[in-house]
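Novice: Take a look and give me a structure for this.
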Amino acid sequence: MPHSVTLLNPQTKIGSSLRFTRGQHMSKPNILFIMADQLSAKALSIYGHRVTKTPAIQGLADCGLVYEAAYCNSPLCGPSRQSMMAGRLPSQIKCYDNASGLRVGTPTFAHYLNAAGYRTCLSGKMHFVGADQKQGFQERLTTDIYPADFSWTPNWDDPNANVRFQDMKNVLNAGMCERSMQIDYDDDVAYQAQRWLYDRATDKSQKPWMLTVSFTSPHDPYTAQPEFWSLYDDSEIDLPTVRVSDISLDTHSMRLQNHYSIHEVDDSTLRRMRHGYYGAISYIDNKVKALIELLDRTGMREDTIIVFTSDHGDMMGERGMYYKKNFFEWSSRVPLILAGPNIKPGRNDRPVSLVDILPTFCELAEIAPIETCGTSLLENCEKPVLAEYLAEGVSYPTFMIRELNYKLFWSKNDPPLLFDIKNDPNEIENLVEDATHAPAFSKLVKLAEEAWNSDKLRSEIINSQNKRRLMQKAEDPQWDYAPDLGMSDRYVRAGRWTVDVESKAHLEVKG
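Specialist: Predicted coordinates for the structure are as follows:
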């Protein structure tokens, strides 16, 4: 084991108010980490939404610790996930967009858990870019759903370049479907994850495990199968709380409207889009239910910490905006639940973010992280949340700081925005010019100027983009991952006996 990795004494206190008390069966808890994609905290009943039906997530929240103010560190899939896995901001690990990957030598939470004696596995998407498509996970059960090369690299030298070809089609074409690429993928993710968990139930080694199950739903396109679409009546689908006519659009929102070719959408289209999104959320809830029930049936739940979150949210037509790529609550605020042995149920309203996942997992595994800007969620530590957006739709870095009740949007290229989230949760009133809030504004601006050198970062990003676009054109690297699922060992083949193979798979009914 590398000498720089420190294993903690089981009795060592790390400042936690919540401590995992090791159970009768294992010295360290198993960890089941469930991720949705593009699931806004604002769209869940556990955070007050009145329409979506998510009994499994609600049940997990009822027996777990719910974080009321959890944020992604970038409102875009790739950089959000790489930042979360490394426990550092996207700019610190140079993962700026959906075509930039973790550099060699960057430890992820999977590396730390491996070093602490865990068996680690990924089922589902993680948006890895580059030749290393495991990034510390010992096993990976599925391919990814998006490319692993540089083909989605933005071009800040030409801000009008439409790299992703994402427009309003997914909004306009929302509706019911029998199957889709997203559904095919998530069905496979769930199946492979459940099979792996059954294997752990028959594993006699008693080695703790960590399984990440990462779904692509409810990411657009906003479609749902009849089973989940029919959970909602058209008449109960709500419309955006804040319409574009209620506000003056900020400069970044205006850029995104141009980027997505956003135009006025009628109420019936808005309701159909939200109907599809809510149906996809219920579909994911059903997957969460199946995973939790499997833990119950196999007797593993009593030794397992369950964590549920998403990589970012979705605007859902709020403020006349769609998809993500901004710091408003619908886009940047994510669900976050911890549940398991001796996690006291309740609510925590201090601002936290996804970079806090790595130190949390390290604390559960009793291993000290070498480098992170996050803080364990098991500690009661108040500190600002930092977030960045460094990808397509802008040509200059944009930042967000959330501290206590205040949220600052900051960019050298845009007028700043300041909101009091507690008293103005819909982010209507920009307080920058309000003298009453001048001390808070000055403090957050100072924090932003200390945290980021915008000009230097912009130069680094453009340099990275130019290199990656050149390499994609010159090489067209083939990095897409195809898993080896070990079917030759799983089923009866030449030279093997049925009874021997079946003995490894057979699991008695518990209870």
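
Novice: Only C-alpha atoms from now on, for both contacts and neighbour counts.
Specialist: Noted.

Novice: Identify each of the strands in the stretch 301-450 of the chain and give its residue range.
Specialist: Defined through DSSP state E, counting those that start in this stretch, the strands belonging to the stretch 301-450 of the chain, from first to last, are 304-310, 336-339, 346-348, 352-353, 367-368, 385-389, 398-403, 406-411, 414-420.

Novice: Among the ones you listed, which comes closest to Val432?
Specialist: Go through the strands of the stretch 301-450 of the chain one by one with C-alpha to C-alpha and the one that ends up closest to Val432 is strand 414-420, at 5.5 Å.

Novice: who's in contact with the closest residue to Met84 other than its chain neighbours?
Specialist: Counting by C-alpha to C-alpha, 6 or more residues apart in numbering, the nearest residue to Met84 once its immediate chain neighbours are dropped is Val355, at 4.7 Å. If you count contacts by C-alpha atoms under 8 Å, 6 or more residues apart in numbering, Val355 has them with Asn73, Ser83, Met84, Met85, Ala86, Gly87, Arg88, Leu89, Thr372, Cys373, Gly374, Thr375.

Novice: Adding mean neighbour count as columns, could you present the strands of the stretch 301-450 of the chain in TSV?
Specialist: Below are these laid out as TSV (neighbours: other C-alpha atoms under 10 Å):
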stretch	mean neighbour count
strand 304-310	23
strand 336-339	22
strand 346-348	14
strand 352-353	28
strand 367-368	20
strand 385-389	26
strand 398-403	23
strand 406-411	22
strand 414-420	19
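
Novice: To check against the first, give me the structure of this:
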Amino acid sequence: MIRSLALVPFAVLALVSLAQADDAKKPNILFLFSDDQSYETPGYVGLTQAQTPSLDELAKRSVSFTHAYNQGSWSGAVCVASRTMLNSGRFVWHANDIYKTSEKERAEGRFWSEYMKKAGYRTYMTGKWHVPANAAKAFDVTGHVRGGMPQQTPQGYDRPKSADDTQWQPWDKKFGGFWEGGKHWSEVVGDEAVGFLEEAAKDEKPFFMYIAFNAPHDPRQSPKEFVDMYPEHEIEVPQDFLPEYPECKQIGCPPTLRDEHLAPFPRTKYAVQVHRQEYFAIITHMDQQIGRILEALEKSGKADETYVFFTSDHGLACGHHGLMGKQNSYDHSIRVPLLVSGPGIKPGTNDAAVYLQDVMPTTLELALVNKPEHVEFTSLLPLIHGEKAQSYDAIYNCYLDLQRSITQDGFKLMVYPKANRVKLFDLTSDPMEMKDLSADPVHAEKKQQLFATLQKWQAKVGDKLGLDAQLVK
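Specialist: This next block holds a predicted model:
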């Protein structure tokens, strides 16, 4: 070995040493990603009965962004749009433009994981991918790569009709879904992430881990002990409960929509209690796996040099406003939890409006990667370190050509083009979005101001849908 090194020119050795030093300075990145998890569900938020002790502990050493959003979707599969935005760095309609060429984007090095590879990271992925690019090629190492949702069964829809409707149970493995293969998918993700961390403990190269749970997406299955933690008769029904959303058909959420078909129409309080029972149970079960992963990180000896990010791809109604899915622009469906911890991070909360996809440019900055021109989302680090107060002047959201919304200065304007109407909410006094102020002349100017902001954001994100200004007159 000594003899062979002597034959290598000094300049080459110097470059190798610099490269190794550069890698050594770079922190590890652990990205934990859930599916369908509303901002209100982590225990540390204190808004529901859901218990998440592992996330609660992580929150104690994290910056918690209380107003993190998904930007919307061009399809009913909101997760596809969210994940394409996350991995490409592009705003929603620009991400839609490259959706079918995502594999080409990846091959040309314009995906999140490809930038991390170039920065010297060993990249790892397990769990839900749902992006039209080859995960096995996008990452150095992959575990079980899942497509979208676990297979739902006919018995999993339009239930429960009554307390006697017990043909489908979350712990019954005969229905497959999360139980397909014999072990719950969340446990598989936990096992594989722990295994990679055990290997990483022996590797000096920095790692980038993309750990994507399918939970708590339906079918919301978990072991019986977790379901038993939440007796259905004790589950709180959301304050904004409705038997049916008035414009459900015009906004693209009819009874035939897969997500909405999960519970009976009209909604009953009992059905909502059961769905929220199962929702909380699978979240708590996933939280147990997150705890295992964080414990493995500590055991690896790498925790002090690792940034941990936790968020979800979008939220979920699960009984709010007469809705069950995520195909709407209420906060319960577009707002997600977002935690960031790591070296130099001072724990606390940050109320700045951000997008969950801001995680991608944040990690690029930590990896000393110059922000690529096509990346439109913004690093969270200036907010974390108090260098600025906000990243965006407003939060834009869309769903197909059926819904648009803009949130700014504590107000949200929703536009329903097909229903030919708008809704206006004062989120400060009405965080549950229950009192529509759109017909109140006191707020006429606010309505028009928000509509103008919405149109500006349409241009910014590549949204070509024309909106009639008469809607806010």
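
Novice: TM value for the aligned chains?
Specialist: Here the superposed chains carry a TM-score of 0.79, computed using TM-score structural alignment, normalised by the length of structure 2; 411 aligned residues with a C-alpha RMSD of 3.1 Å.

Novice: re the thing from before, relative to Asp62 of structure 1, how far out is the residue nearest to Met84 of structure 1?
Specialist: 24 Å (C-alpha to C-alpha, to the nearest Å).

Novice: swap in Cys177 of structure 1?
Specialist: Spatial separation of Cys177 of structure 1 from Asp62 of structure 1 under the definition C-alpha to C-alpha is 32 Å.

Novice: So Glu388 of structure 1 is in contact with Pro397, correct?
Specialist: Yes. Proximity of Glu388 of structure 1 to Pro397 meets the contact threshold set by C-alpha atoms under 8 Å, at 7.3 Å.

Novice: Out of the strands of the stretch 301-450 of structure 1, the one nearest Ala110 of structure 1 is which?
Specialist: Going through those one by one, with C-alpha to C-alpha as the measure, strand 367-368 comes closest at 11.9 Å.

Novice: who does that closest one touch, helix- and strand-wise?
Specialist: In terms of contacts (3 or more C-alpha pairs under 8 Å, 6 or more residues apart in numbering; DSSP states H and E), strand 367-368 of structure 1 is packed against strand 6-7.

Novice: how about the strand it packs on, which residues of structure 2 does it hit?
Specialist: Under TM-score structural alignment, strand 6-7 of structure 1 has no counterpart anywhere in structure 2.

Novice: Centre-most residue in structure 1?
Specialist: Of all residues in structure 1, the one closest to the mean position by C-alpha atoms, centre = their mean is Asp311, 2.0 Å from it.

Novice: Tell me which residue of structure 2 matches up with that residue.
Specialist: Structural correspondence for Asp311 of structure 1 with respect to structure 2 (TM-score structural alignment): Asp313.

Novice: State the distance from its match to Val78 of structure 2.
Specialist: Counting by C-alpha to C-alpha, the gap from Asp313 of structure 2 to Val78 of structure 2 is 8 Å.

Novice: sec struct for Phe33 of structure 1, please.
Specialist: Using DSSP: H, G, I helix; E, B strand; the rest coil as the criterion, the local structure at Phe33 of structure 1 reads strand.

Novice: residues contacting it?
Specialist: Met210, Leu211, Thr212, Val213, Ile306, Val307, Phe308.

Novice: which of those residues still touch in structure 2?
Specialist: When the contacts of Phe33 of structure 1 are mapped onto structure 2 and checked using both residues aligned by TM-score structural alignment, their matches' C-alpha atoms under 8 Å, the preserved contacts are Met210, Leu211, Thr212, Val213, Ile306, Val307, Phe308.

Novice: Can you report how many residues lie near the second one?
Specialist: Residues lying near Leu211 of structure 1 (other C-alpha atoms under 10 Å) number 24.

Novice: Thought Tyr118 was touching it, still the case?
Specialist: No. At 9.9 Å, Leu211 of structure 1 and Tyr118 do not qualify as touching, with contact defined as C-alpha under 8 Å.

Novice: In structure 2, what residue corresponds to Val288 of structure 1?
Specialist: Correspondence of Val288 of structure 1 to structure 2, assessed by TM-score structural alignment: Ile290.

Novice: what's around that match, how many residues?
Specialist: Neighbouring residues of Ile290 of structure 2 were enumerated by other C-alpha under 10 Å; the total is 28.

Novice: Report the mean deviation for the helix or strand hosting it after fitting onto structure 1.
Specialist: Mapping Ile290 of structure 2 onto the secondary structure by DSSP states H and E places it in helix 269-300. Between helix 269-300 of structure 2 and its aligned partner residues in structure 1, the average distance after superposition works out to 1.0 Å, using mean C-alpha distance after the TM-score superposition for structure 1.

Novice: That helix relative to strand 306-312, how many degrees between them?
Specialist: Inter-element angle recorded for helix 269-300 of structure 2 and strand 306-312: 170 degrees (by axes from the mean of the first three to the mean of the last three C-alpha atoms, to 10 degrees).

Novice: Buried ones in helix 269-300 of structure 2, by neighbour count?
Specialist: Under the neighbour-count criterion of 16 or more other C-alpha atoms under 10 Å, helix 269-300 of structure 2 has 269-294, 296-297, 300 buried.

Novice: show me where the stretch 401-511 of structure 1 has helices.
Specialist: Along the stretch 401-511 of structure 1, the stretches classed as helices by DSSP state H, counting those that start in this stretch are 438-451, 454-475, 487-490, 498-505.

Novice: tell me the contacts of Ser312 of structure 2?
Specialist: For Ser312 of structure 2, the contacting residues are Phe33, Ser34, Asp35, Asp36, Gln37, Ser38, Val336, Pro337, Leu338, Leu356, by C-alpha under 8 Å, 6+ apart.

Novice: ok, 6 Å please
Specialist: Contact partners of Ser312 of structure 2, counting by C-alpha atoms under 6 Å, 6 or more residues apart in numbering, are Phe33, Ser34, Asp35, Gln37, Val336.

Novice: count of residues packed around Ser331 of structure 1?
Specialist: The number of residues packed near Ser331 of structure 1 is 30, by other C-alpha under 10 Å.

Novice: count of neighbours near Leu377 of structure 1?
Specialist: Leu377 of structure 1 is surrounded by 24 other residues when neighbours are defined as other C-alpha under 10 Å.

Novice: Give the aligned equivalent of it in structure 2.
Specialist: Match for Leu377 of structure 1 (TM-score structural alignment): Leu380.
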